[in-house]
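A.B. asks: my questions are about this predicted structure, shown below with the sequence.
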Amino acid sequence: MKAIVQERFGPPDVLRLVDTDLPEIGADDVLVRVHAAALNPYDWHMLRGDPLVARLMGVGLTRPKYRVAGLDAAGRVEAVGANVRGLQAGDEVFGFCPGAFAEYARAEADKVVPKPAGLTFEQAAAVPVAAATALRGIRDVGEVRAGHQVLVNGAAGGVGTYAVQIAAALGAEVTGVCSTGNVELVRSIGAAHVVDYTVEDFTDRHAHYDVILDNVGNRPLRRLRRALTPTGTLVLNAGGSPGRVVGAVGPMLRAVVVNGFVRQRLRILPTREDRAELLALTGLIEDGTLTPVVDRTYPLADTAEGLRHVEQGHARGKVVVTVA
């Protein structure tokens, strides 16, 4: 099969398209014929081993832990393990498939779910990591309720476009922060107010928010807290740029320390691969609450070019690789 592999840490140029063996599946796994895979900031972190501290946290010390890159995928089940129930060959699925930048990927059976019938494979591949992160940040960690004032920093990005829609669906009044070219997009997906960061710093405004979801990490903690209500919640979701030693880990640890001394809730957004979240997202998609925003697609051979675009931090929604 064709696959994008990485033998060492580095920029997108280290990626190669090669012929390699099909993944072997275990009794609790499925083999997925990948039709589309999404690119995430997660992927360039894995590609570069960045921040450096992440290499001590399971990314790999001297070389990438996973030879074939990618995590988000949508496709058809090709084969199932002996213990798998509820899935069979031919089923259309989406979810978390390590090694997704390939024609075939192995996935744990409980990490993929049936693809919503109304989505293309490209749209479905754009859902897992970004939409689950947004759901967790807005619904679970932020505990957003009807009437809340919610601000999403990075509202036009992968997580941000989902977060705006989810917060609006919960009855919040949403303010999205984005660049000039994305103002209309952010309004169209449910933001009541939009702050153009090229013109105005949202932390300088007189407005105060019950919940801030920060997907960018470009404002100091003290300024973010200034934009919160006295008992508001700040949800930190990564940020940073390539080439950092600690990246977003430093600001997150600082927030953990400060949280013990203030009335505001300063929270780190945890990462996980959760079947229940995939099913909840499926429900939101099927009832029309949630729609994936796909910026552009690249063929598998051009995955490195797609990652360069994601690294620049200006994608409108999700960037997707088409495989077959």
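C.D. replies: Right, received. Where do you want to start?
A.B. asks: only C-alpha atoms for contact and neighbour calcs from this point on.
C.D. replies: Noted.
A.B. asks: now do the same end-to-end measure for stretch 207-225.
C.D. replies: Using CA to CA, to the nearest Å, the end-to-end distance of stretch 207-225 comes out at 12 Å.
A.B. asks: could I get the buried residue list for it?
C.D. replies: 208-217, 221, 224-225 (16 or more other CA atoms under 10 Å).
A.B. asks: can you list those in CSV and add distance to residue 51 and secondary structure?
C.D. replies: Output for these, formatted as CSV (distance: CA to CA, whole Å; DSSP: H, G, I helix; E, B strand; the rest coil):
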residue, distance to residue 51, secondary structure
208, 32, coil
209, 30, strand
210, 30, strand
211, 27, strand
212, 24, strand
213, 21, strand
214, 18, strand
215, 16, coil
216, 15, coil
217, 14, coil
221, 20, helix
224, 23, helix
225, 25, helix
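A.B. asks: next secondary structure after the longest strand seen in the chain?
C.D. replies: Assignment by DSSP state E gives strand 29-39 as the longest strand of the chain. Counting by DSSP states H and E, the element after strand 29-39 in chain order, helix or strand, is helix 41-48.
A.B. asks: buried ones in that next one?
C.D. replies: For helix 41-48, the neighbour count (16+ other CA under 10 Å) marks 41, 43-48 as buried.
A.B. asks: return the closest of those with respect to residue 180.
C.D. replies: Of all the buried residues of helix 41-48, residue 41 has the smallest distance to residue 180: 22.0 Å, by CA to CA.
A.B. asks: second one coming, line it up with the first:
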Amino acid sequence: MLALAEVGAPTVAPGDVLIRVQAVGVSAGDAYIMRGEPRAVRLAFGMRHPKQPTIGRDVAGIVEAVGPAVTRFAVGDPVYAESDQGGYAELVAVAEEFVARRPANIDAIHAAAVPVSATTALQGWRLADVGAGRHVLVTGASGGVGGFAVQLAKAMGAEVTGVCRGTKAEHVRAIGADHVIDYLRDDYTDATGRYDAVFDLVADRSLGRIRRALTPHGTLVLSSGTGGRVFGPFGRIIRASLMNPFVSQGLRPLTARRNGDDLAELTRLIEAGEVNPVVDRTYPLERVSRALADFESGAVRGKLVLTV
């Protein structure tokens, strides 16, 4: 259950940047932590209740204050970051190494769509060594991570196929996909196409079936997806890790990590016009429950963002 509450300002450590939050993105991890499901999430975030009562990781705003050890930022700088202290708030303190200057050509709302989803997509494609001449496929291509995965693969020179519901096909083409598969009509694992890399964000096909869609030495990147109440997508990731040494293809579970250098790289790509954050809807912070419900409905193109 979520509720608005007055809490004290965060403590600013010597290496921290205190950000006055203007906007915060809604991500799958927020829903996992709120519900405590899959149960494996509780091992990291608290068994009976969350260790950190405020959720939210994607923040964009203005520097309010800096610790004495901070060298790259000053009060008033527009920034964005991935927070581990709860971004659904007016103020959040983030270690300097995880903060980057906001791209000059976007506002705080669009910047808040970037950190978790775009760094996940960037780190995923690095696992697959994606570059020019490669043909890649993205499941969940209309979502937050999927949309960035499509754009980043195109920026890297790859040919991109996106998988989504047919009603979202034009959106996926508009963000750069060369080909679109409507999963309600066609199955990308039916062996009619072979891909150098598959970025699986949905987990609605078995590992064996997805391998049929890969070239003999292709790479499957596994991130998020569905699963049971106990292990959720983690059970699938464990199976892929155990299988990987015995197959010619690469089965690569992705554990995305906060990385300020990756955010700086994304700033460069956004300012160059090669990546454009897509925001479906915005909500005031007090409507966070509505935003999470809409997110979980699956009817979103790109990202949902809360304004503070």
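C.D. replies: Received it, and whenever you're ready, just let me know what you need. Since we're looking at a predicted model, the values are computed, not measured.
A.B. asks: residue 139 of the second structure contacts residue 197, doesn't it?
C.D. replies: No. Counting by CA atoms under 8 Å, residue 139 of the second structure does not reach residue 197; the two are 11.2 Å apart.
A.B. asks: strands of the second structure, residue ranges please.
C.D. replies: 16-25, 58-66, 78-82, 91-95, 99-101, 135-139, 159-164, 179-182, 195-200, 214-222, 250-253, 279-284, 303-307.
A.B. asks: show residues contacting the second one.
C.D. replies: Read it as strand 58-66 of the second structure. With CA atoms under 8 Å, 6 or more residues apart in numbering as the test, strand 58-66 of the second structure has contacts from 12, 14-27, 73-83, 87, 102, 108-109, 111-116.
A.B. asks: now restrict the residues you listed to buried residues only.
C.D. replies: For the contacts of strand 58-66 of the second structure, buried by 16+ other CA under 10 Å: 12, 15-27, 73, 77-83, 87, 102, 108-109, 111-116.
A.B. asks: trace stretch 139-155 of the second structure over to the first structure and give me the residue numbers.
C.D. replies: Using TM-score structural alignment, stretch 139-155 of the second structure corresponds to residues 153-169 of the first structure.
A.B. asks: roughly how far out does that stretch sit from the chain middle?
C.D. replies: A distance of 11 Å separates the centroid of the chain from that of stretch 153-169 of the first structure, by CA atoms, centre = their mean, to the nearest Å.
A.B. asks: aligned counterpart of residue 31 of the second structure in the first structure, please.
C.D. replies: Using TM-score structural alignment, residue 31 of the second structure pairs with residue 44 in the first structure.
A.B. asks: hang on, I meant residue 127 of the second structure
C.D. replies: Residue 127 of the second structure maps onto residue 141 in the first structure, by TM-score structural alignment.
A.B. asks: again, but for residue 223 of the second structure
C.D. replies: Under TM-score structural alignment, residue 223 of the second structure pairs with residue 237 in the first structure.
A.B. asks: ok, the closest residue to that match other than its chain neighbours to residue 110 of the first structure distance?
C.D. replies: Using CA to CA, 6 or more residues apart in numbering and skipping the chain neighbours, the partner closest in space to residue 237 of the first structure is residue 215 (4.9 Å). Residue 215 of the first structure sits at a distance of 28 Å from residue 110 of the first structure (criterion: CA to CA).
A.B. asks: what stretch of the second structure does stretch 66-77 of the first structure fall on?
C.D. replies: Going by TM-score structural alignment, stretch 66-77 of the first structure sits over residues 52-63 in the second structure.
A.B. asks: returning to what we had before: which of the buried residues of helix 41-48 of the first structure sits closest to residue 56 of the first structure?
C.D. replies: Looking across these and measuring by CA to CA, the closest to residue 56 of the first structure is residue 46, at 12.3 Å.
A.B. asks: that closest one reaches residue 63, doesn't it?
C.D. replies: No. Between residue 46 of the first structure and residue 63 there is no contact under CA under 8 Å: 9.9 Å.
A.B. asks: on that earlier part again, next, the contact list for the aligned residue in the second structure for the residue nearest to residue 237 of the first structure, please.
C.D. replies: For residue 215 of the first structure, the aligned residue in the second structure is residue 201 (criterion: TM-score structural alignment). If you count contacts by CA under 8 Å, 6+ apart, residue 201 of the second structure has them with 138-140, 145-146, 222-225.
A.B. asks: which of those residues sits closest to residue 153 of the second structure?
C.D. replies: Scanning the contacts of residue 201 of the second structure for proximity to residue 153 of the second structure, where the rule is CA to CA, the winner is residue 138, at 9.5 Å.
A.B. asks: what about the closest one, neighbour count?
C.D. replies: 27 (other CA atoms under 10 Å).
A.B. asks: could you list every residue that touches it?
C.D. replies: 146, 149-150, 160-163, 198-201.
A.B. asks: need those residues in TSV with distance to residue 273 of the second structure, can you?
C.D. replies: Shown next, in TSV, are the contacts of residue 138 of the second structure (distance: CA to CA, whole Å):
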residue	distance to residue 273 of the second structure
146	18
149	15
150	14
160	18
161	21
162	20
163	24
198	25
199	23
200	26
201	25
